[in-house]
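Chemist: Predicted model and sequence follow; I will ask about them next.
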Amino acid sequence: MTVTRLDDVRLTALVEQLADLLTDTVDGGASVGFLAPLDRAEAVAWWRGRAAAVAAGELAVWVAREGERVTGTVSLALPDKPNSRHRAELVKLMVGRESRGRGLGRRLLTTAERAAADAGITLLHLDTETGSPAEHLYRTAGWTRAGEIPDYAANPAGALRPTTLYFKRIGAGPADR
């Protein structure tokens, strides 16, 4: 299993596999912004749309692969405002259903956290569906629950669900400088 960061060219080359991962994730019930069933063409178009953000340095994307097969991904959305360059949002942590339960989610999360710290980011934040399996991962990885928002987003089945906000301080904070 390898985890690598993608540039826009490599992301474009893997867009079909990333689309398969996204449709599998949504079909598996994970709330990652899409309703089920997710049309594969829509998933391909969504991933193609991320290439420009990667090229612009606004989005960092990692993929996990077993051999040549993409089995997971995670991204960091990097802010463009001068007063928020110390933070990033963890987005679209996805692990294919066949690869779950083997620590891949934690490995992707750790990869993103380390890369963020290496880039001088000191604060990460995310939102996840309240009560989802992802919540357990974030809590056990040292993320702090900040609160819950009711009826925040529809799950893949279309039902409105609450989301829980989490944050994690990483790297050297202001008091450590």
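Modeler: Cool, got the structure. Numbering: from 1, shown residues only.
Chemist: contacts, neighbours, all on C-alpha from now
Modeler: Fine.
Chemist: Please, where are all the strands along the protein?
Modeler: Taking DSSP state E, the strands of the chain run over residues 2-6, 59-66, 69-77, 87-95, 123-129, 144-154, 160-169.
Chemist: Is it possible to get a markdown table of the ones you listed that adds distance to Pro37 and mean neighbour count?
Modeler: Compiled in a markdown table, these are given as follows (distance: least, C-alpha to C-alpha, whole Å; neighbours: other C-alpha atoms under 10 Å):
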| stretch | distance to Pro37 | mean neighbour count |
| --- | --- | --- |
| strand 2-6 | 27 | 16 |
| strand 59-66 | 23 | 20 |
| strand 69-77 | 19 | 23 |
| strand 87-95 | 17 | 22 |
| strand 123-129 | 18 | 22 |
| strand 144-154 | 13 | 15 |
| strand 160-169 | 16 | 18 |
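Chemist: ok, second structure coming up, stack it against the first:
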Amino acid sequence: MRVERWDGARVRDRAGELAALLADTVASGASVGFLAPLGHAEAVAWWRERADATEAGHFAVWAAVDPADRVTGTVGLAFPGKPNSRHRAELVKLMVHRSARGRGLGRRLLTAAEDAAVAGGITLLHLDTETGSPAEGLYRSAGWTVAGTIPDYAAAPAGGLRPTTLYYKRLGG
């Protein structure tokens, strides 16, 4: 599998595949901002908005593709637009298709985003993830620090409220 940074045009062109990955992630129970069942049109619309944000320089997307050029994972960085926050970014939508999990792809995507952030002068990353999710083990093993937990922060795909843990990571020494 290869991990590539995609521009807005490529995100837009492959929004259907990215939407299928997002729907698979939600269907597997991951809390990534959507409720189940996630419709294809809603998922495509979300990715098309990310394509616009990527073209505007407010978002960056990395996609993992298998040897058959199928999308198997993604990660994004959201860049704040305020002058006092240009040193940081939010890591968002680290997703790996169920068929590709357990092979280190999540770590490769995370590393790609972190390395690009360093290269772009970002010194602080932050994220939120469902407390107790498998993603927490990845973030902790990759050197992310827990900032705190918020109870009943977001609804899980099935609808019940779940706590969210906030993480951060300082970059570049």
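Modeler: Ah, there it is. Fair warning: this is a prediction, and the values are worked out from it, not measured in the lab.
Chemist: thinking again about what came up before, to Ala13 of the first structure, which of the strands of the first structure lies closest?
Modeler: strand 2-6 (9.8 Å; C-alpha to C-alpha).
Chemist: what's the mean deviation for that closest one versus the second structure?
Modeler: Here the mean offset of strand 2-6 of the first structure against the second structure after fitting is 0.7 Å, by mean C-alpha distance after the TM-score superposition for the first structure.
Chemist: how about a markdown table for the strands of the first structure, with distance to Thr12 of the first structure added?
Modeler: Output for the strands of the first structure, formatted as a markdown table (distance: least, C-alpha to C-alpha, whole Å):
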| stretch | distance to Thr12 of the first structure |
| --- | --- |
| strand 2-6 | 9 |
| strand 59-66 | 12 |
| strand 69-77 | 13 |
| strand 87-95 | 17 |
| strand 123-129 | 25 |
| strand 144-154 | 28 |
| strand 160-169 | 30 |
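Chemist: and Ala23 of the second structure, what does it touch?
Modeler: Pro37, Leu38, Gly39, His40, Ala43 (C-alpha atoms under 8 Å, 6 or more residues apart in numbering).
Chemist: So which of the strands of the first structure is nearest Gly28 of the first structure?
Modeler: The closest of those to Gly28 of the first structure is strand 87-95. By C-alpha to C-alpha, the value is 10.3 Å.
Chemist: and the closest one, how far from the chain's centre?
Modeler: Chain-centre distance of strand 87-95 of the first structure: 3 Å, with C-alpha atoms, centre = their mean, to the nearest Å.
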